[in-house]
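Asks: 3D model of this:
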Amino acid sequence: MNLAFWKRNKDDQPRKRKSAVREWLDAAVFAIIAATLIRTFIFEAYTIPTPSMEKTLLVNDFLFVSKISYGPRIPNTPLAVPFTHHTLPFTKYTKAYSEAVEWPYRRLPGFTRVKRNDVVVFNFPEGDTVALEQQDQSYYGLVRSLGRDAVWESYHVTSRPVDKRENYIKRCVAESGDTLSLRDGVVFVNGQQAPIPPESERRYTVQTSNGDPLNPDRLDDMDISGAENTLSAGLFLYNLTPGNVLDIKKTFPTVKDVQPYFSGEQSVFPYDTAHYHWTEENFGPLYIPKKGATVKLDSTNIAIYDRVIRVYEGNTLEAKNGQFYINNKPADSYTFKMNYYWMMGDNRNNSLDSRYWGFVPEDHVVGKAWLIWMSYGRGSIRWSRLFRTIK
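Replies: Okay, the predicted model is just below:
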């Protein structure tokens, strides 16, 4: 393969034939460059590691993530080992990138913008993680029992550039400029109930007349997991989709009642219990920051926008004698420099999402989940899921 095909042979002499090794080397270099450009600017493969998006996306679904949909990001760290994310293969902590060159956030034009109900891949916003996505459930439980800050210290190792932080996948339920709230687990955006994804899961209590749990073999045939917990005699906790609720009522004569389950946990964003008694099921109203919009700052909302001002947008923020100072200047308001989004998993009771760490900045957005190209579970390929577009 001649990578210098455009050069003329001035003497019109026959070119010396390259060796087979040189041909293969040229082909490999070309393939690496082409694949890297495709992965960086067009689409990238991604694997679902946790059940936080079930049943919309299942563990071991293999996706293509479109980067041209929202416009590809120019890498923050362009010097990196090809086909790696943040660490070298077969190592835990060896970096696969260099910070000798770091570029500011820039994004090329895309075909669309992040919209409500899009399934989005993004870099985990709250600092840095070490395989945190694989520990979604354990982190989720620790946050609820110990509080975010205590758990965060145990997971924090070092600060990685934005484009080298762990990839997460959730559904955008509110975009910049929206006002979001949750009432008994139902999402409302700008005062209107948001669409419920048909394959989304949440916990329900199922009461049976004979006091026994539902037959696990029949549940398995219906692709429903067994009871998560026994709440009391004849009352069981199941993770169900809206369709599952109708199915078990028809299938099991012993089912007396099915109701959504509310846990009432309070360890949620912005972790300011003096001003906000929000829970994972009842939350807000909360304004999602929009580029160019201005909010008034006071003691009641500073916990909400503190991280946006300091970390995501790179300012200093101090409070002295009842006055806020941004970049050492008195301030009673703030104008946002970026758009932000609110992301939640479709498996609402088993998802570490914006309810626990807040907003996702636009510079953290990787791309739009587009297509399931492979899926396997229980030791076999899930043929019905192949080449399905993601909604």
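Asks: make it CA atoms for all contacts and neighbour counts henceforth
Replies: Noted.
Asks: quick one, helices of the stretch 101-250 of the chain?
Replies: 136-146, 148-155, 216-221, 242-251 (DSSP state H, counting those that start in this stretch).
Asks: can you add mean neighbour count and give these back as a markdown table?
Replies: As requested, these are arranged in a markdown table below (neighbours: other Cα atoms under 10 Å):
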| stretch | mean neighbour count |
| --- | --- |
| helix 136-146 | 16 |
| helix 148-155 | 14 |
| helix 216-221 | 12 |
| helix 242-251 | 14 |
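Asks: which ones are touching residue 349?
Replies: Residue 349 sits next to 201, 202, 203 when contact means Cα atoms under 8 Å, 6 or more residues apart in numbering.
Asks: please repeat the previous calculation with a cut-off of 6 Å.
Replies: Neighbour list for residue 349: residue 202 [criterion: Cα atoms under 6 Å, 6 or more residues apart in numbering].
Asks: and residue 264, by the same measure?
Replies: The contact partners of residue 264, taken as Cα under 6 Å, 6+ apart, are residue 279.
Asks: ok, 7 Å please
Replies: Applying Cα atoms under 7 Å, 6 or more residues apart in numbering to residue 264 gives the contacts 279, 281.
Asks: ok, residue 49 - how many residues close by?
Replies: Neighbour count for residue 49, taken as other Cα atoms under 10 Å: 18.
Asks: among the helices of the stretch 101-250 of the chain, which is nearest residue 261?
Replies: With distances scored as Cα to Cα, the stretch of the helices of the stretch 101-250 of the chain nearest to residue 261 is helix 242-251 (12.8 Å).
Asks: centre of the chain versus the closest one, how much separation?
Replies: With Cα atoms, centre = their mean, to the nearest Å as the basis, helix 242-251 stands 29 Å off its chain's centre.
Asks: which outside residues touch that helix?
Replies: Under Cα under 7 Å, 6+ apart, the answer for helix 242-251 is 198, 255.
Asks: and after that helix, which helix or strand comes next?
Replies: As assigned by DSSP states H and E, the chain's next helix or strand after helix 242-251 is strand 255-260.
Asks: the helix or strand immediately after that following strand in the chain: which residues count as buried?
Replies: Per DSSP H and E, the first helix or strand lying C-terminal to strand 255-260 is strand 283-287. For strand 283-287, a neighbour-count test (16 or more other Cα atoms under 10 Å) marks 283, 284, 285, 287 as buried.
Asks: quick one more, to check against the first:
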Amino acid sequence: MNIVEFVIAFILLFILPYIGLWGLFKKAETPGILAIIPFYNWYYMLKLSGRPGWWLIFMFIPGINFLVAIGILVDFLKSYGKFTFKQLAAGVVLTFIYLPKWGFDKETKYLGPSASEDFREEYHEFLKKSSAREWSEAIIFAVIAATMIRTFFIEAYVIPSGSMESTLLVGDYLFVSKVNYGPRIPSTPLSFPFAQNTMPFINTKSYSDIIKLPYLRLPGLSDVKRGDVVVFNFPMQADSPFYRPVDKQDNYIKRCQGIPGDTLSIVNTQVYVNRKAMPNPPESQPSYIVHTDGSPLNQQIINDLHIFVANQITPTDYEMLMTRKSAAALNRYSNVKSVTDYFQPKGIFNPEEFPHDPHLRWNVDNYGPIIIPKKGWTVTMDSLTFPVYRRVIQVYENNKLEIDGNDIVINGKKSKTYTFKQNYYWMMGDNRHNSEDSRFWGFVPEDHIVGKALFVWMSSDSSGRGFNSIRWNRIFKGIH
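Replies: So this is what the prediction gives:
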């Protein structure tokens, strides 16, 4: 994410809404400074609305928190006389416009806690609904608003694994923009809100296959670029044993290393695109062999430098994953004799690597060259290219593919070439020796792209407790 995108997103998502909250708090004779303190602002929104403060607990429950946040905002806006569906929808979807507008216009005034009985009696002509009906409509409105925001604008995402460390840490909460690459129209519109592919607890399908829409992406701000950190649907769930629709496959997050038409190779862990070395992510974690004098390594140093000990090879040698900065720091300690790069030598075949063909003696650190398919590109099919593009042709582009002796038969016709129907991308984790990515399962189709990671808005370390679990230095951290 470049600095311009970060600044624009930060202004729209935080600066303008917080400025609006400041003004609205002041109208209720509440200190405006409380509007910019995370979680305290939600607590005081509950207080000004007449809702119990313990509702704030729900803001820490993933999935539910988004709905609760919309419910709190709706109650808060009603306390300022915003009763109509149009006003509430505007306040929820376009907070960066309407909160500042209402916070500083002369017409908007704080009327009192909207959840109180006195408020309901005084403004009953605007609230002519039973309590049950009001709650039902509020829930429906929150679900619709949240679904619209998540589908077409922005979605929260939490990092579940260490494949992007140290760029992104387990427990980082991100905002992912659907606008940058253009939002997709859901291919399975009949689905349970906020459940990706299975229902919580009962573990059944959260969607129906009755209606399936073709792939359609609305215009976006840009195409996927090399170096972007991208959220996408995991393409290996397109066929057996899952057979999930594109939008119901699990979400993955990696860095785009190659775009359509690129020729990509990896030489001794260095990624090359079109024969040019790609910049290494500053917080990526390569693998090193650390040679010591045999004395124990200080665990506090390991923790402070955010080092992952992958393997103890001998009593004096370790394989460790760490940033280049951490490697330089570790090498300065007296009991560390050397810190050297580690990679699998060229020509050593790893059967786990895509396309799993022994003729292509590729491994995680020496890989390719491989050409990333581009829409409209025609490839000649032979013994070397067929294994690379077979899955694309058969699974992602839905062709019937057969082998008849030495002939390749596509949709009943012998074929020596194939022309691709869509663009593809090559995705890799920054934690190169602890990431299952395109090196293991191949290309990511364009219709699987979800959005661009913008910045970390919250980060929690599971080893801590209470406020000590919050990584304060990562809040509002941009992703580079």
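Asks: how about a markdown table for the helices of the stretch 101-250 of structure 1, with distance to residue 88 of structure 1 added?
Replies: Formatted as a markdown table, these follow (distance: least, Cα to Cα, whole Å):
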| stretch | distance to residue 88 of structure 1 |
| --- | --- |
| helix 136-146 | 22 |
| helix 148-155 | 20 |
| helix 216-221 | 39 |
| helix 242-251 | 42 |
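Asks: could you pull out the helices for the stretch 251-391 of structure 1?
Replies: Counting by DSSP H, counting those that start in this stretch, the helices of the stretch 251-391 of structure 1 are 302-307, 354-357.
Asks: quick one: which of those helices is nearest residue 71 of structure 1?
Replies: In terms of Cα to Cα, the element of the helices of the stretch 251-391 of structure 1 nearest to residue 71 of structure 1 is helix 354-357, at 22.9 Å.
Asks: start and end residues in structure 2 for that closest one, please.
Replies: The alignment of helix 354-357 of structure 1 onto structure 2 (TM-score structural alignment) covers residues 438-441.
Asks: with stretch 158-168 of structure 1 instead?
Replies: Against structure 2, stretch 158-168 of structure 1 falls on residues 242-252 (TM-score structural alignment).
Asks: spatially central residue in structure 2, please.
Replies: residue 231 (4.3 Å; Cα atoms, centre = their mean).
Asks: residue in structure 1 paired with that one?
Replies: In structure 1, the residue paired with residue 231 of structure 2 according to TM-score structural alignment is residue 121.
Asks: which residue in structure 2 lines up with residue 80 of structure 1?
Replies: Residue 80 of structure 1 maps onto residue 191 in structure 2, by TM-score structural alignment.
Asks: give the contact list for that match.
Replies: Here residue 191 of structure 2 is in contact with 206, 207, 208 (criterion: Cα under 7 Å, 6+ apart).
Asks: aligned to the first one, what sits in structure 1?
Replies: Residue 206 of structure 2 maps onto residue 96 of structure 1 when the alignment is built from TM-score structural alignment.
Asks: in the stretch 51-200 of structure 2, which spans are helices?
Replies: So, for the stretch 51-200 of structure 2 - with DSSP H, counting those that start in this stretch - the helices run 64-78, 85-93, 95-104, 117-122, 131-152.
Asks: out of the ones you listed, flag the one nearest residue 274 of structure 2.
Replies: When the helices of the stretch 51-200 of structure 2 are compared by Cα to Cα, helix 131-152 sits nearest residue 274 of structure 2, at 33.9 Å.
Asks: picking up where we left off before, got the helices of the stretch 51-200 of structure 2 as TSV, with mean neighbour count and distance to residue 414 of structure 2 columns?
Replies: Output for the helices of the stretch 51-200 of structure 2, formatted as TSV (neighbours: other Cα atoms under 10 Å; distance: least, Cα to Cα, whole Å):
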stretch	mean neighbour count	distance to residue 414 of structure 2
helix 64-78	21	52
helix 85-93	16	53
helix 95-104	20	57
helix 117-122	13	74
helix 131-152	16	41
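Asks: can you lay out the ones you listed as JSON lines showing distance to residue 401 of structure 2?
Replies: As requested, the helices of the stretch 51-200 of structure 2 are arranged in JSON lines below (distance: least, Cα to Cα, whole Å):
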{"stretch": "helix 64-78", "distance to residue 401 of structure 2": "44"}
{"stretch": "helix 85-93", "distance to residue 401 of structure 2": "46"}
{"stretch": "helix 95-104", "distance to residue 401 of structure 2": "50"}
{"stretch": "helix 117-122", "distance to residue 401 of structure 2": "66"}
{"stretch": "helix 131-152", "distance to residue 401 of structure 2": "34"}
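Asks: next one: the residue mapped onto residue 247 of structure 1 from structure 2 from residue 339 of structure 2, what distance?
Replies: In structure 2, the residue paired with residue 247 of structure 1 is residue 329, using TM-score structural alignment. Remark: distance between residue 329 of structure 2 and residue 339 of structure 2 (Cα to Cα, to the nearest Å) = 10 Å.
Asks: residue 409 of structure 2: which of the helices of the stretch 51-200 of structure 2 is closest?
Replies: helix 131-152 (38.8 Å).
Asks: read off where stretch 132-146 of structure 2 ends up in structure 1.
Replies: Using TM-score structural alignment, stretch 132-146 of structure 2 pairs with 21-35 in structure 1.
Asks: for stretch 215-226 of structure 2, buried residues please.
Replies: Within stretch 215-226 of structure 2, judged by 16+ other Cα under 10 Å, the buried ones are 224, 225, 226.
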